[in-house]
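**Q** Let's see this in three dimensions:
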Amino acid sequence: MAEERPGDAHIPICTKIPVIDLGKSQKFETIKQLLLAGQEFGFFQVINHGISENVTTQTMSTFEEFFNNITDEDKVNVASRKGWMFTGSEEEVKNGVHLWRDNIKHPHPLHKCMQSWPDKPASYREVVGRYVAEIRKLSLTILELIGQGLGIESGYFDEQSQVQLLSANNYPPCPDPSLTLGIPKHLDPSLITIIYQGNVSGLQVLVDGKWMCVEAVPNAFVVNIGNQLEVINHGISENVATQALSTFEEFFNNITDEDKVNVASRKGWMFTGSEEEVKNGVHLWRDNIKHPCHPLHKCMQSWPDKPASYRKVVGRYVAEIRKLSLTILELIGQGLGIESGYFDEQSQVQLLSANNYPPCPDPSLTLGILKHLDPSLITIIYQGNVSGLQVLVDGKWMCVEAVPNAFVVNIGNQLEMISNGMLRSVMHRAVTNSKEARTSIALFVNPTPNSIVEPAKVLLNESNPPLYKSILYKDFINASKAFGAHTDAIQNDV
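**A** Down below sits the predicted model:
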């Protein structure tokens, strides 16, 4: 795959990438610059960010010392360190291209993870810990400014940024740079990425179809807009989503007992109502309809025909969501380093589940949906304007705000397995309220029953062994005792 190698072509410095001064007193102007940079490039650099140059230079020196002195024994010990990994130039090959770098990754939060970090050099934990704390403050500041510019309320990104992963790279001098890469082309599956280059350039971005160098500006940070921040601007017309939501509201408000009886004769769809649905002794206060929706032309004829617009409106919504889901999966694949098209065969089944939650006299006694993990690849949820979705964060239930014309993207168990645990499925549930009805639409993207689900082989090596066993998707579902299967049962003992 020679086309993946950089070759001998001269790559110019990109002068278009904005350098934004965060120290300016004109906050409105800074917000405007951040939004413009995000829309036009997805990349920008920030200066006067409040992080001391001493912090960055000490951190850079610490990593240089780490990479220059790591031994083979240290590399072998990586596997016993929970939550961090090391790869070296001699072992890292992707898509047939040798990657000329050493890399270490480890997670946060600080108080939980620091004790598992490297202890050589002796200053590693102190210096890197200080750097990480400063970068977290900077990232939250940038996200808050972006949120203000988008019209999102203060603090919205706090719950969206609970996980941080540090990745430090060392690129030794290479005898023939035309034949190798440091990192292959990719998109980051993060919310944002904060990069410190030091004084040596090597980062390149694709601008108008051409690779351009990002200049190493002294004591500046490169900020990269990740895939998760892009989902707000997803390209689906608000009219498509609101019409679908209105159609489901009309469906739920007018369904008759006769319609419910007829459900059993409709191949591939089912209806449950609040008066009949009890799970684990908890009454579920919702009406729900499920039906398959891919391929569309085969499934649509068995869908409800009341209201008259149901098939047309929901069909259009499903088609748009399928495009969005495949786009997101492709971007995640690029971010993981998985080849293009990998998820095409893993996303041949789509199931739509629409929920209607009537006002509940006493929400403290019921739930809309029990806590669960999705057994899907990904799930795309449209909440409309009424919140009710909750996620479990550090042992506490947190509400997911209903952002206008935004979709919630949930990582399912299958994507957790394929990413070998790099992406995690999150426990979630739905609650009710006593004041207003709520309707939501979830679309699950799944493998076919006979698909083999396993960690992507390109992600595996000696220091990153498979955490999950290979399994047929139907066997995974059958082994699950409840909706929202856990992956614990099929984890390897590593």
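**Q** contacts and neighbour counts: CA atoms only from here.
**A** Fine.
**Q** any chance you could map the helices in the stretch 351-494 of the chain?
**A** All helices of the stretch 351-494 of the chain, identified by DSSP state H, counting those that start in this stretch, fall at 413-418, 473-479.
**Q** Before we go further, residue 260 is sitting in a helix, right?
**A** Yes - assigned with DSSP: H, G, I helix; E, B strand; the rest coil, residue 260 falls within a helix.
**Q** Which residues are in contact with it?
**A** By C-alpha atoms under 8 Å, 6 or more residues apart in numbering, residue 260 lies in contact with residue 271.
**Q** Another for comparison:
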Amino acid sequence: MHVQLYFREVSEEYGREVTRLCEVLMKVLSASLGLEEARFQEAFGGAECGACLRANYYPRCPQPDLTLGLSAHSDPGVLTVLLADEHVRGLQVRRADGEWVTVQPVRDDAFIVNVGDQIQILSNSVYKSVEHRVIVNAKEERISLALFYNPKGDVPIAPAPELVTPDRPSLYPPMTFDEYRVYIRKNGPRGKAQLEGFKGQAVPGTGNK
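**A** Next up, the predicted model:
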């Protein structure tokens, strides 16, 4: 029981600290686009943004060429902060030319940060969400710890008006994060095809017009 309580306290503290890191990154991303530092955080719901911590375990696979640990996708939320296995490679990201690149393991005290779909939407596609997948290993298991930083579920999110110009019109319709998650789940994992597919359109199955 004492061990369980210890791990609970450690995981809760870890989640709080990484959430604070996400709040700092929000300020940096917002300022980099010439906006007020608090602009992104406010657009996503301010202090009511949510976070979810998930541990991922990928066992050894005797035929890694026949399967994936996780199929190609981009994360639907704002940011994903990943603490990856330092010794076992598994995460791959897709470059602009379509080639998959394996991310080299980083030190135990370093994070991998993936930009999510909501950043792409709010920035009017200035920032692109990261399409990624996970491969498995024939000889070694792999563990990673991911914190997903997400908007408040019922706040409509659309490109920031400050980033919309006659030369760069608004690319995405307003939608809440709850609506977006329903849409993604209904259509299944398809890389980034779903996000790219409704540029300038209403989201099917939601109340947006």
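**Q** what about the helices in the stretch 101-250 of structure 1?
**A** With DSSP H, counting those that start in this stretch applied, the stretch 101-250 of structure 1 shows helices at 110-113, 124-150, 227-230, 238-254, listed in chain order.
**Q** Please check which part of structure 2 the second one corresponds to in the alignment.
**A** No residues of structure 2 are matched to helix 124-150 of structure 1 when aligned by TM-score structural alignment.
**Q** number of nearby residues for residue 179 of structure 2?
**A** For residue 179 of structure 2, the count of nearby residues is 19 (other C-alpha atoms under 10 Å).
**Q** so of the helices of the stretch 351-494 of structure 1, which one's packed in deepest?
**A** Neighbour counts (mean count of other C-alpha atoms under 10 Å) averaged over each of these peak at helix 413-418, with a mean of 26.
**Q** hang on, the earlier thing: would you turn the helices of the stretch 351-494 of structure 1 into TSV with distance to residue 110 of structure 1?
**A** As requested, those are exported to TSV (distance: least, C-alpha to C-alpha, whole Å):
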stretch	distance to residue 110 of structure 1
helix 413-418	23
helix 473-479	35
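**Q** Among the helices of the stretch 101-250 of structure 1, which comes closest to residue 326 of structure 1?
**A** helix 227-230 (12.8 Å; C-alpha to C-alpha).
**Q** Quick one: distance of the closest one to the chain centre.
**A** 8 Å (C-alpha atoms, centre = their mean, to the nearest Å).
**Q** so where in structure 2 does that helix end up aligned?
**A** Under TM-score structural alignment, there is no match for helix 227-230 of structure 1 anywhere in structure 2.
**Q** other SSEs contacting that helix?
**A** helix 310-336 (3 or more C-alpha pairs under 8 Å, 6 or more residues apart in numbering; DSSP states H and E).
**Q** The helix it packs on vs structure 2, mean deviation?
**A** On superposition with structure 2, the mean distance recorded for helix 310-336 of structure 1 (mean C-alpha distance after the TM-score superposition for structure 1) is 0.9 Å.
**Q** corresponding residue for residue 444 of structure 1 in structure 2?
**A** In structure 2, residue 444 of structure 1 lands on residue 148 (TM-score structural alignment).
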